[in-house]
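S.K.: My questions concern the predicted model and sequence given below.
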Amino acid sequence: MDLLSAVVKFNNQTNGRDKLCRLFQYGTKCGWWSIEKLRDDPSLIKKLKDLEYHLGTFRKLLRFGKSLDILQGALKTLHLDDIALRATISLAKINQSLYLLLDHVIWLARVGLIDIDKKYWGKTSAKFWMTQIILNLTRNLYDICSAVSNELYKRNKSKRSRGDKNGDIEASINPAPKQTPLLLKVIGDNKPVFLDSAKNVADVWLPMSVLGHVNISPGTQGMLGVISSCIAILVTWNPTLKLVP
């Protein structure tokens, strides 16, 4: 597939457009915060803040109805054999579905169809978002520990096999070929896990900031959002990097 075809395919995906809008949304946040710090230009700052707001509203429209898809996905993960994966993935998807459901309500309020306390609903939505990310990070930690454990088991088994085959004396004379450092080997063999972990580490600060659990500047929020959005775009562009299930 040539580059143009890949771009068209990416742009045809609702998920791809959402990730691009997210990148621009958080990039805009970085932009107006930087301008606010470097020079006094209220007019430009207001335009960028308005753009950020409208991009956020557009993203909510793109995701409208997605809460049902996520909930259906949660029902499928209930049949996973691994209890740790079953619990973390299913609960994460349920929280994501509730987060998106409230996000739909907030979008309806933004376009003037209903009248609600948007600040309250926004914070409630952020609670489900934060819980989802924490559960995803728990799953990431479990996957990383499993990957390290499996690699250590393979290396120990290989050492024992060489010792049994060649004998201790010959093994000491002809040492085993140098192995790739453990961490680099695990990362290389489990790119989806580490990409997903990096995305979640960047994302978790965003709902925590909304809820007031941490105090980070809009510029930092924007940078974290840009980082996680770039990872999400990479994974959407190359599905082999997506963490499954």
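M.R.: The structure has been received and is ready for your questions.
S.K.: make it CA atoms for all contacts and neighbour counts henceforth
M.R.: Will do.
S.K.: center of the chain - which residue?
M.R.: Lys199 (3.8 Å; Cα atoms, centre = their mean).
S.K.: May I have the secondary structure class of it?
M.R.: Here Lys199 is recorded as helix under DSSP: H, G, I helix; E, B strand; the rest coil.
S.K.: Surely it is in contact with Ile233?
M.R.: No. Using Cα atoms under 8 Å, Lys199 and Ile233 do not qualify as a contacting pair, with a distance of 10.8 Å.
S.K.: Check which helix or strand Ile216 maps to.
M.R.: Under DSSP states H and E, no helix or strand contains Ile216.
S.K.: Look up the closest residue to it, ignoring the ones flanking it.
M.R.: Ser209 (6.6 Å; Cα to Cα, 6 or more residues apart in numbering).
S.K.: Look up how far Tyr120 lies from the one you found.
M.R.: 15 Å (Cα to Cα, to the nearest Å).
S.K.: ok, and here's another one to check against it:
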Amino acid sequence: MSAIINVQPWLKFTATTVGRDKLYRAVQYFSRFLAWYLMRQGYSKETVVRFNNLKKSLALSRKLMRIGKPIEHVESAVLASNIKDEFLRFCSVGKQLSYAGYLTYDALIFLDGAGAYRFQNIKRYNELASKFWLSGILFSFVIGLYRTRQIQIRRETAMRGLRHQGENEKSTARTELQGLAREQHGVNKQLLQDGLDALIPSSSLNYVDLDDGVVGLIGTVTSIMGAQTQWAKVNKAKV
């Protein structure tokens, strides 16, 4: 019975599309790193090709798994349009629409890669997909910076509460500060993840010069970070 209970968090995690995608993504980018590393170390061409093929197969599988996701992001954009904060509303809508655009082109790239339909301008679709992806990440990063500033303002207010004579006010302020610290930890983690992830489409667009080894490691790290967040979400755990 205990073995069944222990496996439940894993089953909950892998039952979600996001959970499986993070696992596939981690293996995909680590395979990209390994192919680069083994080639640099002088391993046989066959060995390098194996990891390159694994990387390509997983990338194609993830594209298939995400077909239909643009609709979810459009729906999220509609919901985000109700946010009262004007700046946060603009960035949130922009983020969701950017990801919708990215995944729309991603689906077309899948059709081409799977051989279902050959697009003459597939290189342009890849470029647009990377631009939409980068745009979504940057919107997310700006949201993180904005929330950091909001947390700082709320922290200053809570700190003033500690200067009150009443013990109730001090206790409330301490509780508020603890909650803000946890919230800022989550924001900081997302900022780090976005900052690293932004380098991947930037590299594809030749905005930065990174080799496959660096891109592979970045993708592996951010995949693990994303998996941790999804694990905590489905299992109601703290990260």
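M.R.: The structure has been received and is ready for your questions. Every value quoted in this text rests on a predicted model; they were computed, and no experiment measured them.
S.K.: Quick TM-score on the pair, please.
M.R.: Here the superposed chains carry a TM-score of 0.87, computed using TM-score structural alignment, normalised by the length of structure 2; 226 aligned residues with a Cα RMSD of 2.4 Å.
S.K.: now for the residue nearest to Ile216 of structure 1: what does it line up with in structure 2?
M.R.: Using TM-score structural alignment as the criterion, Ser209 of structure 1 maps onto Ser203 of structure 2.
S.K.: for Arg17 of structure 1, same thing?
M.R.: Using TM-score structural alignment, Arg17 of structure 1 pairs with Arg20 in structure 2.
S.K.: Could you report the neighbour count for the closest residue to that match other than its chain neighbours?
M.R.: Once flanking residues are discounted, Arg20 of structure 2 sits nearest to Thr14: 5.3 Å by Cα to Cα, 6+ apart. Neighbour count of Thr14 of structure 2, defined by other Cα atoms under 10 Å: 18.
S.K.: pretty sure Thr14 of structure 2 is in contact with Lys22, am I right?
M.R.: No. The criterion here is Cα under 8 Å, and Thr14 of structure 2 misses it with Lys22 at 9.6 Å.
S.K.: name the element the match of Arg17 of structure 1 belongs to?
M.R.: Going by DSSP H and E, Arg20 of structure 2 is in helix 17-40.
S.K.: elements contacting the very next helix or strand once past that helix?
M.R.: Following helix 17-40 of structure 2 in sequence order, the next helix or strand is helix 45-65 (DSSP H and E). Secondary-structure packing of helix 45-65 of structure 2 (3 or more Cα pairs under 8 Å, 6 or more residues apart in numbering; DSSP states H and E): helix 17-40, helix 86-113.
S.K.: Assign Gly115 of structure 2 to one of the three secondary structure states.
M.R.: Gly115 of structure 2 is classified as coil under three-state DSSP.
S.K.: which ones are touching Thr131 of structure 1?
M.R.: Contact analysis of Thr131 of structure 1 by Cα atoms under 8 Å, 6 or more residues apart in numbering lists 92, 95.
S.K.: which residue lines up with it in structure 2?
M.R.: Match for Thr131 of structure 1 (TM-score structural alignment): Ser135.
S.K.: With Ala92 of structure 1 instead?
M.R.: Checking with TM-score structural alignment, Ala92 of structure 1 has Lys95 as its match.
S.K.: and the longest helix anywhere in structure 1 with helix 83-110, angle?
M.R.: If you go by DSSP state H, structure 1 has its longest helix at helix 118-166. Counting by axes from the mean of the first three to the mean of the last three Cα atoms, to 10 degrees, helix 118-166 of structure 1 lies at 160 degrees to helix 83-110.
S.K.: Please consider this matter closed, and thank you.
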